[in-house]
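Colleague: predicted model and sequence below, questions to follow.
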Amino acid sequence: MDNSRIESFIRKQNVAFICSVDETGYPNVKAMLKPRKIDGLHQFYFSTNTSSMRVKQYMNNPNACIYFYHKGLIKYTGVMLKGTMEVLTDQKTKDMIWRKGDTMFYKGGVTDPDYCVLRFTAESGRYYCDLETESFTIE
C-alpha cells in the first residue's frame, strides 16, 4: 500500500482515535472528530481544550499514536500512526484551524485561553486490511 492511498483513506474518515500516555505509563485512548488539517501523512492538527486531561498528558509525555478505521460490510481497514503530539497555543496556529461554529466549544472565541491545537507528527505507521498488515515509515 503506498502512502498516497493511505492518506486518501485517512481523509475519508470522520473520527480519529488519539492515544496518550498517562502518569502511570498506561495508554489512554479518546475518539475525536477528524483532524482539522492534514499535511500528507506527516502532520495532523486537532482542536481541543487547554484544560483537558489529554493536554496535560501530552505535555508530560509527547509519545502518541492516532488511529483511523473503516468497518465495511465484510472488510475492515485500519491505519495506526506513531509519533509525537505537541500542544500549540500560538495565535497563528489557532487561527489556522479555527472554524465558524467553534464558539460552541470555546466560548471566548479564537482567543479563548481554553482553546489550543494538538499537532501530531507521525514517524511510522501500520496499515491493516483483509487480514493483512504492513508497516511503513513516514519521510
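Modeller: Done, it's in. Residues are numbered from 1 along each chain as shown.
Colleague: going forward, measure contacts between C-alpha atoms and count neighbours the same way
Modeller: Fine.
Colleague: all helices of this protein, in order?
Modeller: Secondary structure of the chain by DSSP state H: the helices cover 3-11, 53-60, 91-97.
Colleague: ok, residue 122 touching residue 40?
Modeller: No. The criterion here is C-alpha atoms under 8 Å, and residue 122 misses it with residue 40 at 9.9 Å.
Colleague: quick one, strands of the protein?
Modeller: Along the chain, counting by DSSP state E, strands occupy 15-21, 27-33, 37-39, 43-49, 63-71, 76-88, 115-129, 132-137.
Colleague: redo those as CSV? Include mean neighbour count.
Modeller: Listed next are the strands of the chain as CSV, based on neighbours: other C-alpha atoms under 10 Å:
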stretch, mean neighbour count
strand 15-21, 20
strand 27-33, 13
strand 37-39, 14
strand 43-49, 19
strand 63-71, 20
strand 76-88, 19
strand 115-129, 21
strand 132-137, 12
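Colleague: in JSON lines, list these along with distance to residue 95.
Modeller: Putting the strands of the chain into JSON lines (distance: least, C-alpha to C-alpha, whole Å) gives the following:
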{"stretch": "strand 15-21", "distance to residue 95": "22"}
{"stretch": "strand 27-33", "distance to residue 95": "18"}
{"stretch": "strand 37-39", "distance to residue 95": "12"}
{"stretch": "strand 43-49", "distance to residue 95": "11"}
{"stretch": "strand 63-71", "distance to residue 95": "23"}
{"stretch": "strand 76-88", "distance to residue 95": "11"}
{"stretch": "strand 115-129", "distance to residue 95": "10"}
{"stretch": "strand 132-137", "distance to residue 95": "30"}
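Colleague: hold the first one in mind and look at this next one:
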Amino acid sequence: MTIQEKAAQMIDNVQIITLASINEKGYPRPVPMVKLKAEFGAIYVATGTSSEKTAHFRANPKAGLSIVEGGNSIVYTGEVVIVTDEAIKRSLWSEWMSEHFPGGVEDPEYCVLKFTPISATYWIDGEFIKS
C-alpha cells in the first residue's frame, strides 16, 4: 500500500481534524473540528456563519489542515471555500448539529467549509513524503 493510500485510509477513519485560518494580524489560527465528509480530496466541516473562522476565510481562503492518528500525521496546505449549495449542506447535516444550530439545516448560522489541499506532507509508518 502506498503512503497516499494509507493517508486516504487515515482521512476516512479520523473524526477530528485541525483546520487553521489566517487571522486579521496574519497569524495562523488552528481549531480542532469534526470532519463531516472527505470526498475527491476535499474535506468538509461545519461552523457558524458568524464565527472567526468564517470571517478569516472570507478575507483569505488560504488554510492549513492537519490530521493525527497514533504516530502518523498528514499536513495539508490549501484553500477553503464557503459552501452555499443548499443540496450539499443538506447532505452533510447530522442531528448532533442541532445543539449548535437549533434551527436545523435551514439555520442561517449553519455554515459549511470545504477545504481543498494544494500540497501535502505525510509522516506515516516511519515514511516521510512531501508532495
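Modeller: Yep, that arrived. Worth saying up front: this structure is predicted, and the values here are computed from it rather than measured.
Colleague: and the alignment partner in the first structure of residue 121 of the second structure, what does it touch?
Modeller: In the first structure, residue 121 of the second structure lines up with residue 126, judged by TM-score structural alignment. Residues near residue 126 of the first structure by C-alpha atoms under 8 Å, 6 or more residues apart in numbering: 79-81, 133-136.
Colleague: picking that back up, among the helices of the first structure, which is the most enclosed?
Modeller: helix 53-60 (a mean of 17; mean count of other C-alpha atoms under 10 Å).
Colleague: do I have it right that residue 113 of the second structure meets residue 42?
Modeller: No. Contact between residue 113 of the second structure and residue 42 fails when scored by C-alpha under 8 Å: they sit 10.0 Å apart.
Colleague: hang on, the earlier thing: shared with the second structure, which of the contacts of residue 126 of the first structure?
Modeller: Using both residues aligned by TM-score structural alignment, their matches' C-alpha atoms under 8 Å, the second structure keeps these contacts from the contacts of residue 126 of the first structure: 79-81, 133-136.
Colleague: would you list these in a markdown table and tack on distance to residue 11 of the first structure?
Modeller: Listed next are these as a markdown table, based on distance: C-alpha to C-alpha, whole Å:
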| residue | distance to residue 11 of the first structure |
| --- | --- |
| 79 | 12 |
| 80 | 14 |
| 81 | 14 |
| 133 | 20 |
| 134 | 19 |
| 135 | 19 |
| 136 | 18 |
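Colleague: for the strands of the first structure, which one sits closest to residue 98 of the first structure?
Modeller: Of all the strands of the first structure, strand 43-49 sits nearest to residue 98 of the first structure, with 8.2 Å by C-alpha to C-alpha.
Colleague: and the contacts of that closest one?
Modeller: Outside strand 43-49 of the first structure, the residues that reach it (C-alpha under 8 Å, 6+ apart) are 34-38, 55, 97, 106, 114-122.
Colleague: that one vs the second structure, mean deviation?
Modeller: Mean deviation of strand 43-49 of the first structure relative to the second structure after superposition (mean C-alpha distance after the TM-score superposition for the first structure): 0.8 Å.
Colleague: how many degrees apart are that strand and strand 15-21 in direction?
Modeller: With axes from the mean of the first three to the mean of the last three C-alpha atoms, to 10 degrees applied, the angle from strand 43-49 of the first structure to strand 15-21 works out at 80 degrees.
Colleague: contacting residues for residue 83 of the first structure?
Modeller: 63-65, 120-124.
Colleague: aligned counterpart of it in the second structure, please.
Modeller: Aligned by TM-score structural alignment, residue 83 of the first structure pairs with residue 78 of the second structure.
Colleague: grab the nearest non-local neighbour of that match.
Modeller: residue 117 (4.1 Å; C-alpha to C-alpha, 6 or more residues apart in numbering).
Colleague: how about the one you found, what does it touch?
Modeller: So residue 117 of the second structure contacts 41-42, 76-79 (C-alpha under 8 Å, 6+ apart).
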